[in-house]
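S.K.: I'll drop the sequence and a predicted model, then ask my questions.
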Amino acid sequence: MLSRLAPKLAVAWAERIFLTPPRHDWSEVERPWLASAQRAWLHTNGLPVAAWNGRPMQTYRWGENRRGKVALLHGWAGRATQFHALVEALVADGYEVVAIDAPAHGASPGRQASLLHFAQALARLVRNEGGVDAVIAHSLGGAAAVYAMARYRLPVGKLALLGPAADVAVYARQVGAALDLDAEQMAALRYGMETRLGVQWAELNAVSRAAELRLPGLVIHDRDDKEVDHQAGAAIAAAWPGAQWHLSQGLGHRRLLRDSAVIAQVRTFLAA
């Protein structure tokens, strides 16, 4: 209704919805990992909106570095402890695991986030560690990891993506359809956000950015993923020189993170 009566206000509202992730409480299985982590804070910097900088982000650390160090980046509306099954396996293998809650996610304060927030969060985490042997990222975190690796050339040995998103424009179209925005209003939404963020959406596309990557890669996506179509992962893997591609089935978007076969594939990839 608002899109018809006050188009400009509707576009502004759509942008706010686009940048506001829903929050969810920690599950019972995550809480022991939340309690057992060594926790600290990093702060945002280098983001295009002044009010977004200097904000605290919660970091986590598990295990000892006997075989290497692995960094984790969650997806939209996610949090670091969603990787609990993978953390358990990696710590048992002798890896030190570090992770971060992106702004407005998990234990990190704030109300707004974007792919740029995620990319900066990963960059801050990796650089704070002086580099890591591998990054494992899920969903939007996967797209952000590809962008961060291509844009900032982070000191990372390997990159594994689980159910990665590829194009922020897809999510924007979903928001626009839910709010009944017409083509003109969608164009205004895109132009306004590109102007505010100082980057075109095309520059954030994980498929085109994946072609720039030169580190070993693994992409796993589930055929039954209803939140991010598996074709996104397939396209990223196809564009990424030398990347390994695996298509699972029956796991959906989040069970991918705790499936034993997926975890085994990631462990094999890291050990190779």
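M.R.: Now that the structure is in, tell me what you want to look at.

S.K.: rest of the way, CA atoms for contacts and neighbours
M.R.: Will do.

S.K.: for stretch 76-89, the distance to its chain's centre please.
M.R.: 12 Å (C-alpha atoms, centre = their mean, to the nearest Å).

S.K.: list the buried residues for that stretch?
M.R.: 76-87, 89 (16 or more other C-alpha atoms under 10 Å).

S.K.: residue 161 should be in a strand, yeah?
M.R.: Yes - according to DSSP: H, G, I helix; E, B strand; the rest coil, residue 161 belongs to a strand.

S.K.: count of residues packed around it?
M.R.: Counted with other C-alpha atoms under 10 Å, the neighbours of residue 161 add up to 28.

S.K.: on that earlier part again, next step: the buried residues of stretch 76-89 restricted to strands.
M.R.: Within the buried residues of stretch 76-89, no residue falls in strands by DSSP state E.

S.K.: try this one next to it:
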Amino acid sequence: MKKLKYFILTKSIGLYINSLSYIRPKKASHLAYRLFSEPRIGKLTKEKLPLALQDAKTETFYFNDNQFESYFWQGNENVILLIHGWESNASRWEKLLPYLKKTGSTIVAIDAPAHGLSAGKEFNVPTYAAFIDVAVQKFQPNFLIGHSIGGAACVYYQHKYQNNNLKKMVLLGAPSDLKTLITNYVALLSLNNKMVQLLENHFLQKFKFKFDDFSGQIFGKSLTIEGLIAHDIDDTIVAFDEGKKIASSWKNATFIETKGLGHSMHDDELYQKITSFLVGAKR
């Protein structure tokens, strides 16, 4: 019954947007973009922080009119910056944190735009990358770990900002192509071709790029640091081929295929491989 209600709701919204595209195209494109870019879950409150974040020092940063939150665990000179994905927050690293702490490293995690304790309602990768850059300038990380769209943001960040101090990057279940995400969104709402063009025009005006141009596979060509890309063949959120696309163009990246982990990628063996890749395993 829930699936039926969800199906009817999404198709009804799509029908409304399609109809609106003929009479008020600008409003239609803004509505379609808003539904695409506003997370429904993932927010936190300071009064009810998840247990994984309660022992961290917190600091609020600002980028233009945006406010975002960081979490900090002091360690040695090795600094690891954690970048979570869509409709999540910094607490998603709860199961990986013990492995990273065993290495003695300093660990930093941030909440994405419109997630966790960070302000705003809109999420997009360019703004997320700008958040990452602010955190990088403050904490000077050697390593980045990104999950899902957070992984895509890491790739775009390094492509755009070319951080020479960054040594290694880990991507978990990361999508490559914006076009793929848009195609899935269009199919979910059954948007018509006119609406798709309006949406692309909106992206072009707002971000100065077309759907086909925003691709981890393209950005990967400019990456020279070492990389570790892990993707699960049973991932039903981000297709396995998306991870392979990024790996195909990133010359210094190693690809790990997993099975049975789904999109979360929580796994003791994988986490041991990640810590060994970054700073060497310590018991």
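M.R.: Arrived safely, thanks for sending. Just so you know, these numbers come straight off a predicted model, no measurement behind them.

S.K.: quick revisit: which one of the buried residues of stretch 76-89 of the first structure sits closest to residue 170 of the first structure?
M.R.: Distances from residue 170 of the first structure to those, taken as C-alpha to C-alpha, are shortest for residue 76 (13.7 Å).

S.K.: that closest one matches what in the second structure?
M.R.: Using TM-score structural alignment, the partner of residue 76 of the first structure in the second structure is residue 86.

S.K.: again with residue 211 of the first structure
M.R.: By TM-score structural alignment, residue 211 of the first structure lines up with residue 221.

S.K.: over to residue 22 of the first structure?
M.R.: Per TM-score structural alignment, residue 22 of the first structure is aligned with residue 40.

S.K.: kindly report the same for residue 234 of the first structure.
M.R.: Using TM-score structural alignment, residue 234 of the first structure pairs with residue 244 in the second structure.

S.K.: give the contact list for that match.
M.R.: residue 255 (C-alpha atoms under 8 Å, 6 or more residues apart in numbering).

S.K.: gap between it and residue 143 of the second structure?
M.R.: 21 Å (C-alpha to C-alpha, to the nearest Å).

S.K.: same question, residue 178 of the second structure
M.R.: 24 Å.

S.K.: same deal with residue 239 of the second structure?
M.R.: 25 Å.

S.K.: check residue 158 of the second structure too.
M.R.: Residue 158 of the second structure is 11 Å from residue 143 of the second structure, by C-alpha to C-alpha.

S.K.: need the contact list for the equivalent of residue 179 of the second structure over in the first structure.
M.R.: Using TM-score structural alignment as the criterion, the counterpart of residue 179 of the second structure in the first structure is residue 169. The neighbourhood of residue 169 of the first structure, defined by C-alpha under 8 Å, 6+ apart, consists of residue 201.

S.K.: what's the answer for residue 207 of the first structure, then?
M.R.: 166-167, 232, 235-236, 239-240.

S.K.: only whichever of these are buried, select them in PyMOL.
M.R.: The PyMOL selection below is limited to those of those classed as buried (16+ other C-alpha under 10 Å):
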select buried, resi 166+167+232+235+236+239+240
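
S.K.: same check for the contacts of residue 207 of the first structure, but in the second structure.
M.R.: Checked against the second structure using both residues aligned by TM-score structural alignment, their matches' C-alpha atoms under 8 Å, these keep these contacts: 166-167, 235-236, 239-240.

S.K.: what ranges do the strands span in the stretch 51-200 of the second structure?
M.R.: 57-63, 66-73, 79-83, 106-110, 143-147, 168-172 (DSSP state E, counting those that start in this stretch).

S.K.: any chance of these in TSV, with distance to residue 191 of the second structure too?
M.R.: Converted to TSV, those look like this (distance: least, C-alpha to C-alpha, whole Å):
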stretch	distance to residue 191 of the second structure
strand 57-63	34
strand 66-73	31
strand 79-83	31
strand 106-110	34
strand 143-147	28
strand 168-172	30
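
S.K.: how about these, which one is nearest residue 190 of the second structure?
M.R.: strand 143-147 (28.0 Å).

S.K.: the closest one aligns to what range in the first structure?
M.R.: Per TM-score structural alignment, the counterpart of strand 143-147 of the second structure in the first structure is residues 134-138.

S.K.: for the matching stretch, give me the average deviation versus the second structure.
M.R.: Compared with the second structure after fitting, stretch 134-138 of the first structure has a mean deviation of 0.5 Å; criterion: mean C-alpha distance after the TM-score superposition for the first structure.

S.K.: among the kept ones among the contacts of residue 207 of the first structure, which one sits closest to residue 40 of the first structure?
M.R.: residue 166 (30.2 Å).

S.K.: what residues are up against the nearest residue to residue 63 of the first structure once chain neighbours are set aside?
M.R.: Of all residues not flanking residue 63 of the first structure in the chain, residue 96 sits nearest, at 4.6 Å (C-alpha to C-alpha, 6 or more residues apart in numbering). Contact analysis of residue 96 of the first structure by C-alpha under 8 Å, 6+ apart lists 61-70, 90.

S.K.: kindly report the same for residue 71 of the first structure.
M.R.: Residue 71 of the first structure neighbours (C-alpha under 8 Å, 6+ apart): 97-99, 125-126, 132, 134-136.

S.K.: ok, and the most crowded of those residues?
M.R.: Highest count within those by other C-alpha under 10 Å belongs to residue 99, 28 neighbours.

S.K.: could you find the closest non-adjacent residue to that one?
M.R.: Using C-alpha to C-alpha, 6+ apart, the closest residue to residue 99 of the first structure is residue 72 (4.7 Å).

S.K.: give me the number of residues near the one you found?
M.R.: Residue 72 of the first structure has 27 nearby residues by other C-alpha under 10 Å.

S.K.: could you report the distance from it to residue 191 of the first structure?
M.R.: 32 Å.

S.K.: what of residue 31 of the first structure?
M.R.: When residue 31 of the first structure is compared with residue 191 of the first structure (using C-alpha to C-alpha), they lie 41 Å apart.

S.K.: could you do residue 4 of the first structure as well?
M.R.: With C-alpha to C-alpha as the criterion, residue 4 of the first structure and residue 191 of the first structure are 19 Å apart.

S.K.: these two - which one has more neighbours?
M.R.: The neighbour count for residue 4 of the first structure versus residue 191, taken as other C-alpha under 10 Å, is higher for residue 191 (14 against 11).
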